[in-house]
Each structure stands twice: as structure tokens, then as C-alpha cells.
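Engineer: need coordinates for the below:
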Amino acid sequence: MKKIFLSAAIVLGSLTSFAAIPSVEGSIIKTISIQDEYTEIKLEELPTAVTDALKKSFPNAVISKAYKNEKAQYKLDVTVGGKEGNLFANADGTWIQK
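Structural biologist: Here you go, the predicted model:
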């Protein structure tokens, strides 16, 4: 009878070691960021189509900085109603979702 209890204790004890949660140490997380290269331009260099589209869509917007990439796409840092954000537009004044 003692052998049965001893055998049952050993079997149950060995099963609990398989249920343990393995610790994750030394894992590597890679982050890849794809971003178009924008270079800062003067506000006077913005095409009139972009400034007209901004006035039409966001009449109270104030442009703080403007950027341009190789594809002639523009990134605008704007402030509207106390909130700051970025807008993206093509040279013809159409808005781009990014």
C-alpha cells in the first residue's frame, strides 16, 4: 500500500513540472520603420494648390513647418484649434492618407 501512495506521489509530482510556464528571457524584438525622407522647405515654397486646399479644408489651420520628399509629396505640420498634427498632400493639393 505504501508503494502505491509513493508511486502516485512521484507520478503526480512529475506531471506538475510539465505544466510550469517557461520564462522568456533574451527574446529579440525587431522593429522596422519605413518612412519617406522629407526635407524641410520654406513655407513660401509650398505650391498654391496645397495652400488653397488647406484653406478650403481647414480654414483656421496655421502651418508651422513644411516638408517635401522626392515624390513631390508634402508634409505639413499644422495647428488647428489648439491641436497639432500632420497633413500630407500631393503637389496638386489632393490629401494623402498616411
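
Engineer: rest of the way, CA atoms for contacts and neighbours
Structural biologist: Will do.

Engineer: name the next helix or strand downstream of the longest helix out of those in the chain, please.
Structural biologist: In the chain, with assignment by DSSP state H, the single longest helix is helix 2-18. Downstream of helix 2-18, the next assigned helix or strand under DSSP states H and E is strand 39-41.

Engineer: please give me the structure for this one as well, since I'd like to look at both together:
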Amino acid sequence: MKKLILSAAILLGGLSLQAATLSSINPVIKSVDVQDEYKEVDAVPAAVKTGLDNAYPGVKLDKAYVNDKKEYKIEITVRGEKSTVYTDDKGNIIKK
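Structural biologist: Predicted coordinates:
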């Protein structure tokens, strides 16, 4: 009889653990758009345009940004594909 009561208590205890609500933790991910101290500009120097035309024939400049070191971050479109290119003020492509 003791075994029957003990078995019933264990079974009911096990079922109550299954019925317990578990709180799931949903991490909140915040994305921050960092421009690396680049500021948007309306025009780029002619040397930069020439350098891009030589490197990427048929390039279309979408947006341009400049930092304190006179490095340009340029968003371009070439044959329908968007890309980001970094150049210096002389039009040389910078690898980043």
C-alpha cells in the first residue's frame, strides 16, 4: 500500500512539473547604424569620380560620405548591384 501511495505521489509530482509554465527569455536585439564618423556630402571631388569610373565602368553614385581624414565612403550601383566603396580624396580605392 505504501508503494502505491508513493508511486501515485511521484506520478502526480512529475505531471505537475510538466504542467508548469516556463517563462522563456526573449533577448532584445537593438541594432545601431554606425557611420564611423562619416558625414553625408552632396558632391565628391572629380578625382574620386574619375577613379570610380576607371575601376567600375558604368558606375552610378547613390550616396557619398566623408570623414575627417578625407576618406570617402561611397554607395554605388554597378549593373544593378549595390555596393559600398571606400576611396581617398585622390580617387584611390581603399580596402576596408
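
Engineer: I'd like to know which elements the longest helix of structure 1 is packed against.
Structural biologist: Applying 3 or more C-alpha pairs under 8 Å, 6 or more residues apart in numbering; DSSP states H and E, we find helix 2-18 of structure 1 packed against no helix or strand.

Engineer: work out the gap between that helix and the centre of the chain.
Structural biologist: Its chain's C-alpha centre and that of helix 2-18 of structure 1 lie 51 Å apart, by C-alpha atoms, centre = their mean, to the nearest Å.

Engineer: so what's the alignment partner in structure 2 of P59 of structure 1 closest to, chain neighbours aside?
Structural biologist: Using TM-score structural alignment, the partner of P59 of structure 1 in structure 2 is P57. Nearest residue to P57 of structure 2 in three dimensions, chain neighbours excluded: V78, at 7.8 Å (C-alpha to C-alpha, 6 or more residues apart in numbering).

Engineer: the one you found matches what in structure 1?
Structural biologist: V78 of structure 2 maps onto V80 in structure 1, with residues paired by TM-score structural alignment.
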